[in-house]
Structure formats: C-alpha cells, structure tokens
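Novice: Requesting a structural model of the entry that follows:
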Amino acid sequence: MGPLGQPKRPPLYTPAERARRDASPWTLVQGILAPLQFLVFLVSLALVLRTLSTGEGEAAANLSVVAKTLVLYAIMVTGSIWEKAVFGRYLFAPAFFWEDVVSMLVLALHTAYLAALGLGLLPLQGLMWLALAAYAAYAVNAAQFVLKLRAARLQSAPRLRLATGAAR
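Specialist: Below is the predicted model of the structure:
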C-alpha cells in the first residue's frame, strides 16, 4: 500500500523496459518533437483565435493548423516506433494505454480538419472551431503524458536516492 492507504501503482517501466527506453534513439526524437509540437500548437492557437475573433489571417491560421497536424503525424509515427522498441508493441502498451486512446482522438480530429480544409466541407468559422476541438483534445493528451512522465520520475526517485546513499 502507498500513502494514505492507496494501492501502489506498478512502475511505468520494468528494468528491461527502462534500459530499452534509455538505449533507443527514438527517446531523443520524442524529446525533441514533443516541445516542438507544443510550440507549434501555441503559435497556431493564437492564429486560430485571432481568425475566429477578427476574421483576418485565414491563410496563416490554416497553414499553422496544417503544420501542427504534420508535426502531430511525425510524433505519432515516431512514438509508435518508440513504443515498439520499449514495450514490444506499436500502440496500446498497458503503460500508455489511455494516452494512446486519447491520441487516436487527437489524430482523428486533426485529420478531420485536413479533410474539411482540403475538400471545402466547412466554412472558415467551422474550420477554426474544428481546429479548437482538435487542440482541446491535444491539450488533454499532452497533460496525460506530462502527468505520466512525472509519475515515472517520482517512482524512480526513491531508487535513485537508495543507489546514491541519499536515503535516510
């Protein structure tokens, strides 16, 4: 049992998975793409909100959502390769199951935006609202990953203190 009588969660990574994670070049790729995607998201969000509020900047807003979607595709493909290298499956490894489920929603919404843009299925305002829906799902997914990685760091912290003799 953990603090306050809560059941202890299993560690995010087994020792073998941690070793594979640390040895994989895809870990670095994910470490670069994740903050890049967040930066593109912030810029695009500002452009989409500007277009929604003023009606101006349609081309820049659309281009930014396309750029965000391309970065999303890159992180999804390389993330699947990373997941295979670490956990032995491309998607839905138990450690990241719910993050992958929400990632599929994020991917579907971004792809729907591209389809609507390319096929002219929605007016400008509809496109911008679809982009915001995709971005809301992305924000939830990003929070999931940040919380998961923080939990993993906290789980490994006691072992680090013991290994370095810092435990009291």
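
Novice: For the rest of this, base every contact and every neighbour count on C-alpha atoms.
Specialist: Fine.

Novice: what packs against the biggest helix by length in the chain?
Specialist: Residue-count comparison of every helix in the chain, with assignments taken from DSSP state H, identifies helix 124-164 as the longest. In this structure, helix 124-164 makes packing contacts with helix 25-54, helix 97-119, judged by 3 or more CA pairs under 8 Å, 6 or more residues apart in numbering; DSSP states H and E.

Novice: One more sequence to fold, the one below, so I can look at both together:
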Amino acid sequence: MTLQAPPKASPGLLYTPEQRARRDASIWTLVQGVLAPAQFLVFLVSLGLVLRYLWTGEGYALATWSILIKTGFLYLIMVTGAIWEKIVFGQYLFAHAFFWEDVFSFAVIALHTAYLWALFTAAFSPQGLMILALAAYAAYAINATQFLLKLRAARLQSAALSEVPA
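Specialist: Here you go, the predicted structure:
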C-alpha cells in the first residue's frame, strides 16, 4: 500500500473559501494556536534539561519528566489537530494541504513512542534514552518548521485574498 496525497480541492491555494471560513470559525483553530507554542516552550525547557543531563550527568529524573510532559503535549496536539483537520478539510488526517506535515508527524510520534517504550521496558541506559529523546526532538523541530512554513503560507494567502478587489 502506498501513501498518496489526496487531490487538491483548489489548485494553488492552501484553503478553499469554505475551508478558510471553517478554519476561522472553529474553536480548534484557537486550541491549536495555544497548544503549539506551549508545546514549543515545553520542548525548549526539556531540550535544555536533556542536554544538561548529557553534559553533566545530573538531573536525570527532571529530564525524564520533561520528556514525558513533552510527549503528552505531542499526543494532545496530534489528536486535537486531527479534529481540526476533520472540521476544516473533512478528514481526520492527510488532508492535501497538510499531507506531508502529517506524514512527518507520524515519524515524530513514532520516535517519542519509542522513547516511552524504551523507558518503561528499561531497554536503554539513561544516556541511550536521552539520545533517543534528542532524535525525537530533532524530528519534532523539523516538523514544527514544516507547520510554521505552512502557517506563513496561510497568512500570505489570506493577505493576498484580502487585497483582491471584490
């Protein structure tokens, strides 16, 4: 089975006018707008704690808790993002406008979930766990960049549409 992007609803546009109206009217847009920067803040704090542990050998428990909190945010934003996609695009995931972001999100989730598995099964040493967390965080940073670029494109599209005379 191969994964293919669904056909575009409107070539060259991120949102159709109907999708844009649903996006703007949805409470889930606000939820995503709050969760995304909150998750990023948790990521930055956790990244610092993980790097501190790897550098000094101190703070393992704090770093571990921060990774668990970051992973919780990731799962929460994935579920609420799927609901948002359903409302805006009519499908829970892999809508054309966010297809590649969603594909990469699954890699991010897989790495975070692998960390949970390794932690709870004691499959890795503490240092190995932190390195796995860094791999998950690197994937998250790439995925966050994808979404930021998409947000920028949406803003540019909205600005361009608002400048078009009626």
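
Novice: care to give me the TM-score?
Specialist: For these two chains in superposition, a TM-score of 0.91 is obtained (TM-score structural alignment, normalised by the length of the second structure); 156 aligned residues with a CA RMSD of 1.1 Å.

Novice: before we move on, back to that, among the helices and strands packed on helix 124-164 of the first structure, which is nearest Pro158 of the first structure?
Specialist: With CA to CA as the measure, helix 25-54 is the member of those nearest Pro158 of the first structure (22.8 Å).

Novice: Just after the closest one, pick out the following helix or strand.
Specialist: Note on helix 25-54 of the first structure: by DSSP states H and E, the next helix or strand toward the C-terminus is helix 58-87.

Novice: Mean per-residue distance, that next one versus the second structure.
Specialist: Once fitted to the second structure, helix 58-87 of the first structure is off its aligned match by 0.3 Å on average (mean CA distance after the TM-score superposition for the first structure).

Novice: corresponding residues in the second structure for that helix?
Specialist: Residues 60-89 of the second structure are where helix 58-87 of the first structure aligns, taking TM-score structural alignment as the criterion.

Novice: How far does the matching stretch sit from its chain's centre?
Specialist: 8 Å (CA atoms, centre = their mean, to the nearest Å).

Novice: Pull out the buried positions in it.
Specialist: Neighbour-count burial for stretch 60-89 of the second structure, counted by 16 or more other CA atoms under 10 Å, picks out 60, 63-64, 66-71, 73-74, 77-78, 80-85, 87-89.

Novice: What lines up with Gln125 of the first structure in the second structure?
Specialist: When the second structure is aligned by TM-score structural alignment, Gln125 of the first structure is paired with Gln127.

Novice: tell me, how many neighbours does its match end up with?
Specialist: For Gln127 of the second structure, the count of nearby residues is 14 (other CA atoms under 10 Å).

Novice: Same check on Leu33 of the first structure?
Specialist: Using other CA under 10 Å, Leu33 of the first structure is surrounded by 19 other residues.
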